[in-house]
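[1] Quick one: sequence plus predicted model below, questions after.
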Amino acid sequence: MRADSVDGGSGFGQALAALFGRLWSSGADEEPDQDRGLVAELTDTIVDTVEPRVRARGDYRERLAPSVRATIAYLRELGRLPLDPVPLARASWGPDPCINAFFGRAEDIPALLGRSQELRAFFETNAMATEAFALLGMQREERTVFAPSMENGVLTQDVPQTTVNFTGHRLLSPAASLEQVREEAGKRLMLRLAQLTLARVLEADEQGAPDAQHKHLQAIRSRLLKQVRDGVGSFSEDPTVLARRIERARLDLDHAMDPKSRLATLDGSLALIEEVFGHPTKHVALERTQLHLSRMNVKVKPGSAEPHQVLQLAELRVGEQLKAVIAFVRCPRSELPARKDLLAQAERFL
């Protein structure tokens, strides 16, 4: 896999800019003839990510085209889901139910913004920008606690209640427009599908290769598989850095393996690419869910008279490794703390 296959200069970056620029902004389907070149380019970049030797099969583009088209069509459907950006600001913590639920305190918001080196770099590069758009990713955690609760006007002790917490906040891909952020989200989704396929190829090699018990080869495979799984499981992983780590491990594997045994797996690799990209609904889902929460993030039954707020969440699932709550956000420059303020906060804990 080329290290540049996931950045903005070529490969995935170039091909997916064409796809997701249309996908996430206009939502309009393209005519088949207009899509033909894009399908071919995406097919090549998927193959380069999963198993470049598949190019040895002269008909690989024709064989994979229906699967790639299926993924494009499905991601276009996801792109039509309305996800309006929310303001990531302290003033929103009180009135906005999502921001209130996502953060325990209003002060947590500038702390998150201040930790994002990408956001700082954006504002430093775009000196006149007053805000940036970004993708916020989080994990949703639920646990049962026993606490007092009012039931039918009577205070009852030790009532089982479900609390909801949002953790692991990450700001991804700050940009000047929402369309640019949506494009980057689409690139990351396609990359995760390719990495998911590569993980399956490696698992198939591990089970079927005649020399799978060779300790050195097995160790290299395990290292490469771990890199791939780490990438699939982290939507915030820098794609370029991840690609380079995978590339280094893959070169070690290529040097250790018998080329004949590797070539024998090409049909299996093609079949796995067909399976993943031909059935995207099995591997990627973006669902809208509704949560009824009190101000203390305790779950409340729908229709309850207890004061609560209703959250509309977007939950992203990619394979079995990644499930995250995502939201598009607007980040005001005025909320970004100065670096000296961050250092002062850190010193309080030293």
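    That came in fine, so what should we check first?

[2] from here on, contacts and neighbour counts on C-alpha atoms
    Noted.

[3] which parts of the helix or strand harbouring residue 202 are buried?
    Using DSSP states H and E, residue 202 sits in helix 178-208. The neighbour-count check on helix 178-208 (16 or more other CA atoms under 10 Å) flags 178-202, 205-206 as buried.

[4] buried sites along stretch 245-261?
    246-247, 249-250, 253.

[5] Let me fix that, I meant to ask about stretch 127-139.
    131-139.

[6] How about stretch 109-128?
    Taking 16+ other CA under 10 Å as the basis for neighbour counts, the residues of stretch 109-128 that come out buried are 109-115, 118-120, 122-123.

[7] Take those residues and write them to a markdown table, including distance to residue 161.
    As requested, the buried residues of stretch 109-128 are exported to a markdown table (distance: CA to CA, whole Å):
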| residue | distance to residue 161 |
| --- | --- |
| 109 | 27 |
| 110 | 30 |
| 111 | 29 |
| 112 | 29 |
| 113 | 32 |
| 114 | 34 |
| 115 | 33 |
| 118 | 38 |
| 119 | 37 |
| 120 | 40 |
| 122 | 42 |
| 123 | 43 |
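
[8] Mind checking which of the residues you listed are in strands?
    Assigned to strands by DSSP state E, none of the buried residues of stretch 109-128 qualify.

[9] Looking at these, which one is closest to residue 334?
    Proximity of these to residue 334 was ranked by CA to CA; the top entry is residue 110 with 9.3 Å.

[10] The closest one: what's it in contact with?
    When the contact criterion is CA atoms under 8 Å, 6 or more residues apart in numbering, the partners of residue 110 are 89-90, 335-337.

[11] now the strands for the chain?
    According to DSSP E, the strands that the chain contains are 86-87, 131-151, 154-175, 284-293, 309-318, 322-332.

[12] Out of those strands, the one nearest residue 347 is which?
    strand 154-175 (22.2 Å).

[13] Correct me if wrong: residue 240 contacts residue 10.
    No. Under the contact definition of CA atoms under 8 Å, residue 240 does not touch residue 10, with a separation of 11.8 Å.

[14] still on that earlier bit, which of the buried residues of stretch 109-128 sits closest to residue 146?
    Among the buried residues of stretch 109-128, and counting by CA to CA, the member closest to residue 146 is residue 109, at 29.0 Å.

[15] second one coming, line it up with the first:
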Amino acid sequence: MALLDAFFGNHREGRSPESEAAIAWAVERVEPMLKWAGGYPDRYRKPVAHALDYARALAARVPGPLVIGAESYVTDPLVHALFASPDKLCLAVDASRAMKAFFQAHPDAAEVYAMVAVRRMAKARFGLEMDGEILRRDVRQEVVYFTDHTVAEPGLTEAEARQRIARGLFESLIGHVAKRIEARKQGKQALEQERDELLGRLRTATAEQRGELEQTLQSTLARLAESVASLDLGRYPEDFDAVLLEPEKYLFLEQTEINLDSMGIIRQPEAAGSNEVVFCDLIGRDRRRWTVTLIYCDHVKNRGSITDRLANAQRWLGL
């Protein structure tokens, strides 16, 4: 991890010690034996460099920083949407391992930048609405809400926080390389189990059953041979290429505009109290979405003051 921190903090083009460290970390994460399998480190320079550039560009596109405080809670629809209650942010900060480590490393820090990631959800409900001077009941509404508030990648400056976000994105891409190989290993184990079961059935098979079982066994053995060949260390660089040269297939950002009122209800753009809120979603290969943004908090030495300020804002709004 320290090697990767050094790379993101001191990037220089070419075969610098930092770029070599990034390659070393990536290969160590996937399969340490690749260092002795031939082609190391030259074979990995192009895919690793491409993934690093992509991670930096993606981190730069994360919106923010949002200033978290009483004023922004009142005036910024995105802050109000993400943190439905004053305690949400402070609870997320207190639960974050990354933030705990940050405060331990920087006990005198007066401010912090960090990435907030949340799950954006929507649900239908029936509620009350005014139609002119008429109060209508059981009006169908769609409400946007957020769960799994996570605060990660803190830094003393915006630049440091974005470096940490880029590092995390790069680590995620390398994780996808490892997952491709692990999936093949699991496939090999499944085929070995299938082979053993077929051999067991052949031992007790009747003459009529043997023909079909032997044919199935030959097919299984052929697939097993292909699986074994795919796990040759010489094939692993292909996995680096597949993920790191096309990282947009595995990790990308997408913006969604939604018009919301102060209660999180989806409204038409022309409706009274409607505000357009732009959400930025980080999407992985599994299609799961995390709504992400960079935040800025001051007075973090006394995090209780944040709670007090947000509570005052909530009372001011009458929530």
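    Good, I have the coordinates. The shown structure was predicted, so the numbers you read here are calculated from the model rather than taken from an experiment.

[16] Please work out the TM-score for the two chains.
    The TM-score (TM-score structural alignment, normalised by the length of the second structure) is 0.73; 271 aligned residues with a CA RMSD of 3.1 Å.

[17] any idea which of the contacts of residue 110 of the first structure is closest to residue 127 of the first structure?
    Ranked by distance to residue 127 of the first structure (CA to CA), the contacts of residue 110 of the first structure are led by residue 336 at 13.5 Å.

[18] The closest one pairs with which position in the second structure?
    Under the alignment defined by TM-score structural alignment, residue 336 of the first structure is paired with residue 303 of the second structure.

[19] separation between that match and residue 160 of the second structure?
    Between residue 303 of the second structure and residue 160 of the second structure the computed distance is 21 Å (CA to CA, to the nearest Å).

[20] go on, residue 225 of the second structure?
    For residue 225 of the second structure, the distance to residue 160 of the second structure (CA to CA) stands at 48 Å.

[21] what does residue 229 of the second structure give?
    Counting by CA to CA - residue 229 of the second structure and residue 160 of the second structure are separated by 43 Å.

[22] check contacts around the spatially most distant residue from the centre of the second structure.
    Distance from the C-alpha centroid of the second structure, by CA atoms, centre = their mean, peaks at residue 207 (55.5 Å). The neighbours of residue 207 of the second structure, taking CA under 8 Å, 6+ apart as the test, come to nothing; the list is empty.

[23] Which position in the first structure pairs with it?
    The pairwise alignment with the first structure leaves residue 207 of the second structure unassigned, based on TM-score structural alignment.

[24] repeat for residue 289 of the second structure
    In the first structure, the residue paired with residue 289 of the second structure is residue 323, using TM-score structural alignment.

[25] For its match, give me its contacts.
    Applying CA under 8 Å, 6+ apart as the definition, the contact partners of residue 323 of the first structure turn out to be 139, 315-317.

[26] of those residues, closest to residue 343 of the first structure?
    Proximity of the contacts of residue 323 of the first structure to residue 343 of the first structure was ranked by CA to CA; the top entry is residue 139 with 26.8 Å.

[27] pretty sure residue 167 of the first structure is in contact with residue 137, am I right?
    No. Here residue 167 of the first structure lies out of contact with residue 137, judged by CA under 8 Å, at a distance of 9.2 Å.

[28] what about the helices in the stretch 201-319 of the second structure?
    With DSSP state H, counting those that start in this stretch applied, the stretch 201-319 of the second structure shows helices at 207-230, 236-244, 303-317, listed in chain order.

[29] Between the ones you listed, which one is closest to residue 270 of the second structure.
    With CA to CA, the closest approach to residue 270 of the second structure among these belongs to helix 303-317: 22.1 Å.

[30] what residue of the second structure matches up with residue 207 of the first structure?
    With TM-score structural alignment as the matching criterion, the partner of residue 207 of the first structure in the second structure is residue 187.

[31] Tell me the spatial nearest neighbour of its match, not counting adjacent residues.
    The shortest distance from residue 187 of the second structure to any residue other than its chain neighbours is 7.4 Å, reached at residue 227 (CA to CA, 6 or more residues apart in numbering).

[32] And residue 90 of the first structure, by the same measure?
    With CA to CA, 6+ apart as the measure, residue 106 is the residue that lies nearest to residue 90 of the first structure, at 4.9 Å, once sequence neighbours are left out.

[33] ok, the one you found touching residue 95?
    No. Contact criterion CA under 8 Å: residue 106 of the first structure and residue 95 do not qualify, at 11.3 Å.

[34] What are the neighbouring residues in contact with residue 92 of the second structure?
    If a contact means CA under 8 Å, 6+ apart, then residue 92 of the second structure has 149-151 as its contacts.

[35] Just put the residues you listed in JSON lines and tack on neighbour count and distance to residue 25 of the second structure.
    Conversion of these to JSON lines gives the following (neighbours: other CA atoms under 10 Å; distance: CA to CA, whole Å):
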{"residue": "149", "neighbour count": "23", "distance to residue 25 of the second structure": "29"}
{"residue": "150", "neighbour count": "20", "distance to residue 25 of the second structure": "26"}
{"residue": "151", "neighbour count": "27", "distance to residue 25 of the second structure": "25"}
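
[36] Map residue 270 of the second structure onto the first structure.
    For residue 270 of the second structure, the aligned residue in the first structure is residue 304 (criterion: TM-score structural alignment).

[37] ok, that match - how many residues close by?
    Residue neighbour count, defined by other CA atoms under 10 Å, stands at 9 for residue 304 of the first structure.

[38] now residue 200 of the second structure: how far from residue 214 of the second structure?
    12 Å.

[39] do the same with residue 257 of the second structure
    For residue 257 of the second structure relative to residue 214 of the second structure (CA to CA), the value is 59 Å.

[40] now swap in residue 6 of the second structure and tell me
    Per CA to CA, residue 6 of the second structure is found 57 Å from residue 214 of the second structure.

[41] Over to residue 183 of the second structure?
    According to CA to CA, residue 183 of the second structure stands 27 Å off from residue 214 of the second structure.

[42] Same check on residue 103 of the second structure?
    Residue 103 of the second structure sits at a distance of 64 Å from residue 214 of the second structure (criterion: CA to CA).

[43] Next: residue 99 of the second structure.
    With CA to CA as the criterion, residue 99 of the second structure and residue 214 of the second structure are 59 Å apart.

[44] Thank you kindly, that will do.
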